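In: Attaching a predicted model along with its sequence, questions to come.
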Amino acid sequence: MGANQTQNYIPFLKNKNIAVVGNQTSVIFKESGYIHLVDSLLKREIKIKKVFAPEHGFRGKADAGEIVKDGIDQITGLPIVSLYGNHKKPKADDLKEIDVIVFDIQDVGARFYTYISSLHYIMEAAAENDVIVLVLDRPNPNGHYIDGPILEKEYQSFVGMHPVPIVHGLTIGEYAKMINGEKWLKNDIQADLEVIKIKNYNREMNYNLPIKPSPNLPNDQAINLYTSLCFFEGTNVNAGRGTNQQFQIFGSPFLNHNHFDYSYTPVSNPGAKYPKHENEVCYGKDLTQHKNLSQINLEWLIEAYKNTSDQNDFFNDFFNKLAGNKTLQEQIKTGLSAEEVKATWKEGLENYKKMRAQYLLYD
C-alpha cells in the first residue's frame, strides 16, 4: 500500500494543515493487524484539520445512495465533511487553511464505483484553491483486465464521469494521473498531484481485500462479479442486496422459475435497508462458486432479459448511466449475443489502452 510507505510522505506532511479523504479501508497494515491512517497521522503529530467522507461514510456503514451527513468522528473528534448527496465537491470554505488533501481509499476498478468520482471532485476543488493532492495508492483487485463500452459524454453522471470503459485497469493513483493528464477537470485545470506508489506491485497479482470496500461488496467473489452484476442495478432484477451474497446472486419475481431453479428472498439488512423486491421470492442464479472473471459477463444480463415476464419494464432510467450509453440496452432488446455486443466495444477499448499506457506506474 502507498499508505505503508510512511517514509515517503510523513516528512512532506509535517508542519502542514491536512485534510484526509478516507473511509474504513484507509489503513496502514502491520504485523499485528492494522491502524487507521487518521489515527497513525495523529500519533505522528500531523495536523489533520478535517476528514472528507465519500459514499458509505467515513466508517463505511451507509447504504449505497444513502445521504451521508456531516458530523464529528466519535473516535478522533475530527469534523467530518460528507462528499455525497448535494455536496460532492469541497467548497472553498471547506479548504480554507488546508495545505494538502491526502486521498486514501480502496477502489475496485469499476467506472461506476463512485470513489473515482469523488477523486475527480477533490482534485478539481484542490486545483481551484491551490491545495496539493497526495494520493496513497492501493492495488486494484480488478486490475488484471480492461473491458466494457467507453462512456459517452451525454451519459456522464456520478456513476460515470470520464470516457473510460467499465473496467479501466488502473490503480486509483494511476487514475488520478489520467484525470490530470487528459485535462478532465473543469476548464482544463490540473491539480498539484503526488502519488505514493505501492511497493513491489504488479496488476497481475491476486489481491485479496482484507477490509470490505463498501457494505455490499463483502468478499473477493463479490468484488470480481460486481463489474458484471452491477448492470442489474439498472433493471428490475435484484443483485443480492438484502442477502449475505451481495453481487454473488441475482433474481427477480419476474424471472421464469421454470428456467431459473435458484430462489431467495431479499430482506432489510444493514447493507440494504430497502432492497429491491424486499420480502418477495426471487428466481435467478447462484454465482457464489463461479470461477474468477477476466472479462465482463453479459450473458447473465441477456439471459435474464430473455426470461422475464416483464420485458417492457425490465430496464429502468439508471441503466444507461451504468452502461455509459443507450446502445447497450438497444442491443439487448434487439437480440444481439454477448459476443456481438462485445465486438462493438473493440475499437473504443483499443484507443483507450493507447491513452491509458502513458499513465501506468506498474507493470
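Out: Done, it's in.

In: drop to CA atoms for contacts and neighbour counts, all remaining ones
Out: OK.

In: Need the nearest residue in space to the residue positioned nearest the centre of the chain, chain neighbours excluded.
Out: Most central in the chain under C-alpha atoms, centre = their mean is Tyr113, positioned 2.4 Å from the mean C-alpha point. Counting by C-alpha to C-alpha, 6 or more residues apart in numbering, Val159 is the residue found nearest to Tyr113 once chain neighbours are left out, at 6.4 Å.

In: Just list the residues touching the one you found, thanks.
Out: Val159 is in contact with 111-114, 117, 321-322, counting by C-alpha atoms under 8 Å, 6 or more residues apart in numbering.

In: and what of Ala239?
Out: Each residue near Ala239 by C-alpha under 8 Å, 6+ apart is listed here: 229-230, 232-233, 246-251.

In: State the distance from it to Lys16.
Out: According to C-alpha to C-alpha, to the nearest Å, Ala239 and Lys16 sit 44 Å apart.

In: thinking again about what came up before, ranking by neighbours, what's the top pick from the contacts of Val159?
Out: The most crowded member of the contacts of Val159, judged by other C-alpha atoms under 10 Å, is Arg111 (27 neighbours).

In: Out of the contacts of Ala239, name the ones that lie in helices.
Out: Counted as lying in helices by DSSP state H, out of the contacts of Ala239, are Leu229.

In: of the contacts of Ala239, closest to Val164?
Out: Of all the contacts of Ala239, Cys230 has the smallest distance to Val164: 16.6 Å, by C-alpha to C-alpha.

In: Next up, a structure to set beside the first:
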Amino acid sequence: MKITILSVLIIVSASWHNYSKPTQALLHNSKPSTFAKSLITGADQTEKYLPYLKGKRIGMVVNPSSRIGDKASVDSLKALGVNIVKIFGPEHGFRGDASNGAHVDDSTDPKTGIQVVSLYGKSGKPAAQDLAAVDLMIYDLQDVGARYYTYLATLHRVMEACAENNKELMILDRPNPNGYMVDGPVLDMKLKSGIGFHPVPIAHGMTVAEYAQMINGQGWMANGIKCKLKIIPLANYKHSMPYTLPVHPSPNLNTQQSILLYPSLCLFEGTIISQGRGTYFPFTVLGNPDLKGQYKFAFTPKSIPGMSETPLFQDMECFGLDLRKYDTKKLIKSKRVNLSWLIEMYKAYPFKDKFFDYKQSKQMGNFDKLAGTTTLKEQIIAGKTEEEIRASWEPGLTQFKKMRQLYLLYP
C-alpha cells in the first residue's frame, strides 16, 4: 500500500526563531516558478524509503530546512513510526537557535526527547560512540551551492564517520537554488578550512547527493575510504530550474534574494565591508561607516539574538550599496559570481590597507580562505579587470566542470 505523507501529517507552520517570522513568510509565500511546481524533494517521496527504514535504528543530520511537507522531517518520520534514536545538528543547531559560528552543545530535543549531538561544537563529526546505536544515518540538509557554506564540511565529516564505522548514509536530496552556476577559482588546498573543504570553485552547481558522490569518487576522505550511500533523488529536477526555498537554510540567509546573492557577497566577510549582519536583510546590502559621503544608502547594524549578537559596526551607520532590489536574473543569465561589487567597494574605500584586514573587521573569514586563493586579493589591489581575474581561474575551472560531469544525477 502506497503511503501518502499528506494523509498523516498535521500541517503546522514553523520558523527558525521568533525574529524570523516576517522573513520566513517572505520565503514561504513566494510563488514558486512554474518550472518548479512538479519538483519533489527526496524527503517528500516517503514511499521510496519508508520501507527501507523499517526495523532500523535511525540517526538524522537535520536542521529547520529538513522538511516533509510543512513539518520537520524528524517529527514527520517519528509520527510514521520510524525509530529515530539520535539527531545530529550542524551549524546553528537542530532547531536553528544558534547564531553563525556560535558553539553548539549536545542536548536533548524537548519536543521528541531524542538526544541531539552537535556537529558544530566540540566535535566536527560523529564519534564512534555516537554511531554505535545507529543502524542507518540520514542526511537531510538544504545547501545553497556555495563552497563557503559549512554544511559541505558537515557532509564530508558525516560521510567519513559513517565509512569508518561501517554505517550506510541515506541522502534525501534537495535542489540547489544556485544550481545554474559553476564559477570561481578552484580552492587551493593549502587554504583548506571549514569554509573551504574541497578543491571546488566558489559555486559548484551540484545538489548534496551529487556532491556526496564526488567526495566518494575523488577519494577526498581520509585514506581514500568510501561511504556507502543510498540516495533518494529529486523528481523532475534540472540544475537550471529556478527554485524558491520554502524555509530559509540558515538565520542570515532569510530571503530568496540573499540566497541568490550569497555566492557573490560572502567574499566580503574577509573584508572591512559589512554585508548587513545585524539587520533583518543580511547578504543583500554592503556598507562601511568610512564610506559616508560616497553613498546615500545607509543601514545601522544592531544586535539581534539568534541571528547576529555582535555584528560588525554595531550601532554605527554604514554607507554603501542596497542590493535588495537587484535583478538576480542578471546573475542567472551571466552564470557568474559578480566581482564588480568587490572591485567597486575596494576602489571606494579610503583606507586601502584595512580593506582585507579580517582580524580588524572581526568577521567570519580570512579573505584568502573564502576566495580559495591568495591571488584574488592581490589582483584587486593591483587594479586588475574582472576579465583578467577570470582568466587566472583557468584551467582549474574548466577541469572541475569536466570532472563534475561524472557525478551528476540531473540534466
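Out: Ah, there it is. Please read all numbers here as calculations on a predicted model, not as lab measurements.

In: Let me have the contacts of Val159 of the first structure in TSV, extended by distance to Glu330 of the first structure and secondary structure.
Out: Shown next, in TSV, are those (distance: C-alpha to C-alpha, whole Å; DSSP: H, G, I helix; E, B strand; the rest coil):
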residue	distance to Glu330 of the first structure	secondary structure
Arg111	21	coil
Phe112	20	coil
Tyr113	24	coil
Thr114	25	coil
Ser117	27	helix
Lys321	14	helix
Leu322	14	helix
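
In: Now do the strands in the second structure.
Out: Counting by DSSP state E, the segments of the second structure that form strands are 57-62, 67-68, 71-72, 83-89, 107-108, 115-118, 136-140, 168-172, 229-232, 285-288, 298-299, 318-322.

In: any chance of those strands in CSV, with mean neighbour count and distance to Glu309 of the second structure too?
Out: Putting these into CSV (neighbours: other C-alpha atoms under 10 Å; distance: least, C-alpha to C-alpha, whole Å) gives the following:
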stretch, mean neighbour count, distance to Glu309 of the second structure
strand 57-62, 23, 24
strand 67-68, 22, 27
strand 71-72, 20, 26
strand 83-89, 23, 21
strand 107-108, 14, 22
strand 115-118, 22, 20
strand 136-140, 24, 28
strand 168-172, 22, 33
strand 229-232, 19, 38
strand 285-288, 25, 18
strand 298-299, 20, 16
strand 318-322, 22, 17
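
In: Could you dump the ones you listed into TSV with distance to Leu26 of the second structure added?
Out: Formatted as TSV, the strands of the second structure follow (distance: least, C-alpha to C-alpha, whole Å):
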stretch	distance to Leu26 of the second structure
strand 57-62	22
strand 67-68	17
strand 71-72	18
strand 83-89	25
strand 107-108	31
strand 115-118	29
strand 136-140	23
strand 168-172	25
strand 229-232	29
strand 285-288	17
strand 298-299	21
strand 318-322	18
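
In: To which residue of the first structure is Leu187 of the second structure aligned?
Out: Applying TM-score structural alignment, one finds that Leu187 of the second structure aligns to Leu151 in the first structure.

In: Equivalent analysis for Arg390 of the second structure, please.
Out: Matched by TM-score structural alignment, Arg390 of the second structure corresponds to Lys342 in the first structure.

In: Its match: neighbour count?
Out: 17.

In: need the contact list for it.
Out: When contacts are counted by C-alpha under 8 Å, 6+ apart, Lys342 of the first structure touches Gly148.

In: What distance do you get for it to Gly60 of the first structure?
Out: The value you get for Lys342 of the first structure to Gly60 of the first structure, if C-alpha to C-alpha is used, is 34 Å.

In: do Gly271 of the first structure as well
Out: Going from Gly271 of the first structure to Gly60 of the first structure by C-alpha to C-alpha gives 10 Å.
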